[in-house]
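Engineer: my questions concern the predicted model and sequence given below.
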Amino acid sequence: MKYFVAAGEDRRLDATARKSLRGSYIQLSNGITHYELTGPAGGDVVVLTGGLTVPLFYWDETAAALHDHGLRTLAYSAYGRGYSDRVEGPYGEALLARQLLELIVDTLDESTPRHLVGASMGALVAMAYLGRHAAAPTTVTLIGPAGLSPPPMLQKLLLGNDITGGLIAKHLGQRIFDRHQRHNVRDRKRAADLAAMVDTAYHYEGSLFAFFDTLQHFPLFDRAELYRATGALPIPAMLMWGTDDQVTPISSLDHVNDLLKPEQCHVIPDCGHMVPFERPAFVAEKLAAFTAFHTKR
């Protein structure tokens, strides 16, 4: 898909703009990455990998709760999200897994115990990272993971060719993006809060392109082999899922359990797709207990 700037993207991410924005920035091989390494000094580090649309501040409440449990957090925005660079693509698995690897290597001491968390598409990024790199974390946690639901018609059209994908993205992109956002969170007030947070970063040039190029190039479906390969690794895994998830439906739960073989599985009632945003205290409590047990071991 050819790079484009959508209507309403009236800001440019550069050094001047970033001076007034929160967080830290690091130059990686494909561009600048927006990240925050925060929490109690000396604590194990929980690396937080977000999904298709969210910036690092999606994790704010979960990170604060993890800090209360004595854990540090490394949250970041994937390329094209938050205040990370908008690259011209393709936004494929290799790009996002490499970003995660380079960020971990460049910001964390090798001896620091770390625990990898991936939500939605971030679960696929986390598993791709595990499959490519020998420096394994102590644990891995997947939350509302993508990869096993059937592809909708939109994906089929986008994957068809660059011309079709580009036309859809340019002329219907904002409408499709807004519709996707409405399905993320069960509670309407929290859904509005999340949409406002995400929209702040989507005023920067190249944001809508990044969203649609990811849909075109990142393998979001038919990922059973990736789950199976992760389940075969000697890394303790935990799974969390909201009962009312309309983006990555919980109907895939049994299949994921069979492939991933997690030590723990937590189903959260009355919760939508964005579990860390909707139930941050619950997520932090379960992560703290899980990571503490395996760090002591």
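Structural biologist: Yep, it's here.
Engineer: from here on, just use CA atoms for contacts and neighbour counts.
Structural biologist: Will do.
Engineer: closest to the centroid, which residue in the protein?
Structural biologist: Gly50 (1.7 Å; Cα atoms, centre = their mean).
Engineer: ranges for the strands of the stretch 151-297 of the chain?
Structural biologist: Assigned strands in the stretch 151-297 of the chain, in chain order: 237-242, 264-268 (criterion: DSSP state E, counting those that start in this stretch).
Engineer: do you know how far Thr200 is from Arg175?
Structural biologist: 17 Å (Cα to Cα, to the nearest Å).
Engineer: over to Ile26?
Structural biologist: Using Cα to Cα, Ile26 is found at 33 Å from Arg175.
Engineer: and the longest strand for the protein?
Structural biologist: Of all the segments of type strand in the chain, defined by DSSP state E, the longest one is strand 31-38.
Engineer: moving C-terminal of that strand, what's the next helix or strand?
Structural biologist: strand 45-49 (DSSP states H and E).
Engineer: quick one, that next one and strand 31-38 angle?
Structural biologist: Between strand 45-49 and strand 31-38, the angle comes out at 140 degrees (axes from the mean of the first three to the mean of the last three Cα atoms, to 10 degrees).
Engineer: tilt between the helix or strand following strand 45-49 and strand 45-49?
Structural biologist: Reading on from strand 45-49 to the C-terminus, the next helix or strand found by DSSP H and E is helix 60-68. In this structure, helix 60-68 runs at an angle of 170 degrees to strand 45-49, with the same axes, to 10 degrees as the basis.
Engineer: so what touches the next helix or strand after helix 60-68?
Structural biologist: Using DSSP H and E, the helix or strand that directly follows helix 60-68 along the chain is strand 72-76. By Cα atoms under 8 Å, 6 or more residues apart in numbering, the residues outside strand 72-76 that reach it are 33-50, 55-57, 59, 63, 66-67.
Engineer: try 7 Å
Structural biologist: Contact with strand 72-76 is made by 34-40, 43-49, 56, 63, as judged by Cα atoms under 7 Å, 6 or more residues apart in numbering.
Engineer: filter those residues to the buried ones?
Structural biologist: For the contacts of strand 72-76, a burial check counting by 16 or more other Cα atoms under 10 Å picks out 34-39, 43-49, 56, 63.
Engineer: what is the nearest of those residues to Leu95?
Structural biologist: Taking Cα to Cα as the measure, Leu95 lies nearest Thr49 of the buried ones among the contacts of strand 72-76, at 13.9 Å.
Engineer: which ones are touching the closest one?
Structural biologist: 75-76, 117-119, 122.
Engineer: put this next to the previous one:
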Amino acid sequence: MSGPRPRHVTVDGRRVRHRVDGDGPPVVLLHGIGRSLRDFTAQHELLADGFRVHSIDLPGHGGSLPTPGPATLAGLARSVGGYLDAVGVEGPAHLVGNSLGGAVAMTLAVTAPPRVATLALVDSAGFGREVTVALRLLAVRPLARLLSRPSRALARRTERAIFHDPAYVTDERVAHALALARQPHAARVLAELVRELGTAGGVRPQWREELLTGVSRLDLPVLVVWGDRDRILPAGHLDAARARLPRARTHLFADCGHMPQIERADALHAMLREFWADASTGPARPVR
């Protein structure tokens, strides 16, 4: 795989780092908390054959500057809408979100339905209370500064928690994670998002209930996939997705961690193409 070729665009007066390739229907790839568009490199390059693929660094992540004021889920979703305006995407786009990016995608779908053609949610936030203890502890103000202090050891532990197969925990990935954590605004944005979305006891139920109720009311094709060895958001959340979104397609990847878009790149790529092809020809059909 070649590395990302990022560019920058101005959205509401601030710099947003993005990557755009291919021609065809628009696809938008949204990464998780504390991460960057590089988490979607494999999918970006596979999907660029047939789609106009946009990978974005969310505000306050990677090479994108934070939005004014505290970082919030609603603010992240608004920024994605602003990005689509800035790059001239007028029609609905296929949104693919991993972890926090899934919650951002759902929020945009609920608040701006004409923007969204389909939702593909990859080990997405929003379906359950359980979350890794590392993020729960970051919600405790006295601990947040200490636990978010960048170090190579912490970066390696984080990468190890994300992947089931340790072969994916490369020196290059650890170095990139450390560079992200050393961005001057990274710790603040991380802490603000963690405190808005959760507590030391887990993910807050209020925003999850509101968001899932909104998504369930949309006439929108939805695909939800999970890795069965996810140590960030456990695979049991897929059962909640099936209960709350009974028309959604779902799939559980065996021997896979929090990022099927990397550990099961080819399989997810094929699944996305089939999902979008079927969505363009008729009503979504659940696949369990």
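Structural biologist: Thanks, I have the structure now. Small disclaimer: the values here were computed from a predicted structure and weren't measured.
Engineer: the closest residue to Arg195 of the second structure other than its chain neighbours and Leu147 of the second structure, how far apart?
Structural biologist: Nearest residue to Arg195 of the second structure, sequence neighbours excluded (Cα to Cα, 6 or more residues apart in numbering): Ala139, at 4.8 Å. Separation of Ala139 of the second structure from Leu147 of the second structure (Cα to Cα): 10 Å.
Engineer: for Val116 of the second structure, same thing?
Structural biologist: Counting by Cα to Cα, the gap from Val116 of the second structure to Leu147 of the second structure is 36 Å.
Engineer: look at these two and report which has more neighbours.
Structural biologist: Val116 (22 against 15; other Cα atoms under 10 Å).
Engineer: and the more buried one, what's its match in the first structure?
Structural biologist: Using TM-score structural alignment, the partner of Val116 of the second structure in the first structure is Pro137.
Engineer: Thr199 is in contact with the residue nearest to Arg195 of the second structure, correct?
Structural biologist: Yes - checked against Cα atoms under 7 Å, the pair Ala139 of the second structure and Thr199 is within contact range at 5.2 Å.
Engineer: which of these two has more neighbours?
Structural biologist: Ala139 (23 against 17).
Engineer: tell me who's in contact with the equivalent of Ala177 of the second structure over in the first structure.
Structural biologist: Taking TM-score structural alignment, the alignment pairs Ala177 of the second structure with Val198 from the first structure. By Cα under 7 Å, 6+ apart, the contact set of Val198 of the first structure is 54-55.
Engineer: likewise for Leu47 of the second structure?
Structural biologist: Neighbour list for Leu47 of the second structure: Val53 [criterion: Cα under 7 Å, 6+ apart].
Engineer: which of the contacts of Thr49 of the first structure count as buried?
Structural biologist: By 16+ other Cα under 10 Å, the contacts of Thr49 of the first structure give 75-76, 117-119, 122 as buried.
Engineer: Phe293 of the first structure: which of these is nearest?
Structural biologist: Taking Cα to Cα as the measure, Phe293 of the first structure sits nearest to Val117 out of these, at 16.1 Å.
Engineer: which one in the second structure is aligned with the closest one?
Structural biologist: Using TM-score structural alignment, Val117 of the first structure sits opposite Val96 in the second structure.
Engineer: doesn't its match belong to a strand?
Structural biologist: Yes - membership of Val96 of the second structure in a strand is supported by DSSP: H, G, I helix; E, B strand; the rest coil.
Engineer: how near is Thr199 of the second structure to Arg129 of the second structure?
Structural biologist: 10 Å.
Engineer: the residue nearest to Arg195 of the second structure: what's it in contact with?
Structural biologist: By Cα under 7 Å, 6+ apart, the neighbours of Ala139 of the second structure are 191, 194-195, 198-200.
Engineer: map Thr10 of the second structure across to the first structure for me.
Structural biologist: Thr10 of the second structure maps onto Gln27 in the first structure, with residues paired by TM-score structural alignment.
Engineer: so what's its match up against?
Structural biologist: Counting by Cα under 7 Å, 6+ apart, Gln27 of the first structure has contacts Thr33.
Engineer: ok, longest helix in the first structure?
Structural biologist: Longest helix of the first structure, by residue count under DSSP state H: helix 162-182.
Engineer: and that one, what does it pack against?
Structural biologist: Here helix 162-182 of the first structure touches helix 153-160, going by 3 or more Cα pairs under 7 Å, 6 or more residues apart in numbering; DSSP states H and E.
Engineer: in the helix it packs on, what counts as buried?
Structural biologist: Residues of helix 153-160 of the first structure classed as buried: 155, 158-159 (neighbour count, 16+ other Cα under 10 Å).
Engineer: quick revisit: deepest of the strands of the stretch 151-297 of the first structure, which one?
Structural biologist: Ranked by mean neighbour count, the strands of the stretch 151-297 of the first structure are led by strand 237-242 with a mean of 24 (mean count of other Cα atoms under 10 Å).
Engineer: Ala254 of the second structure: how many residues sit nearby?
Structural biologist: If you count neighbours by other Cα under 10 Å, Ala254 of the second structure ends up with 12.
Engineer: what does it align to in the first structure?
Structural biologist: Under the alignment by TM-score structural alignment, Ala254 of the second structure pairs with Pro269 in the first structure.
Engineer: measure that match to Ile26 of the first structure for me?
Structural biologist: Distance, Pro269 of the first structure to Ile26 of the first structure, by Cα to Cα: 38 Å.
Engineer: and what of Ile163 of the first structure?
Structural biologist: According to Cα to Cα, Ile163 of the first structure and Ile26 of the first structure sit 34 Å apart.
Engineer: all set now, cheers.
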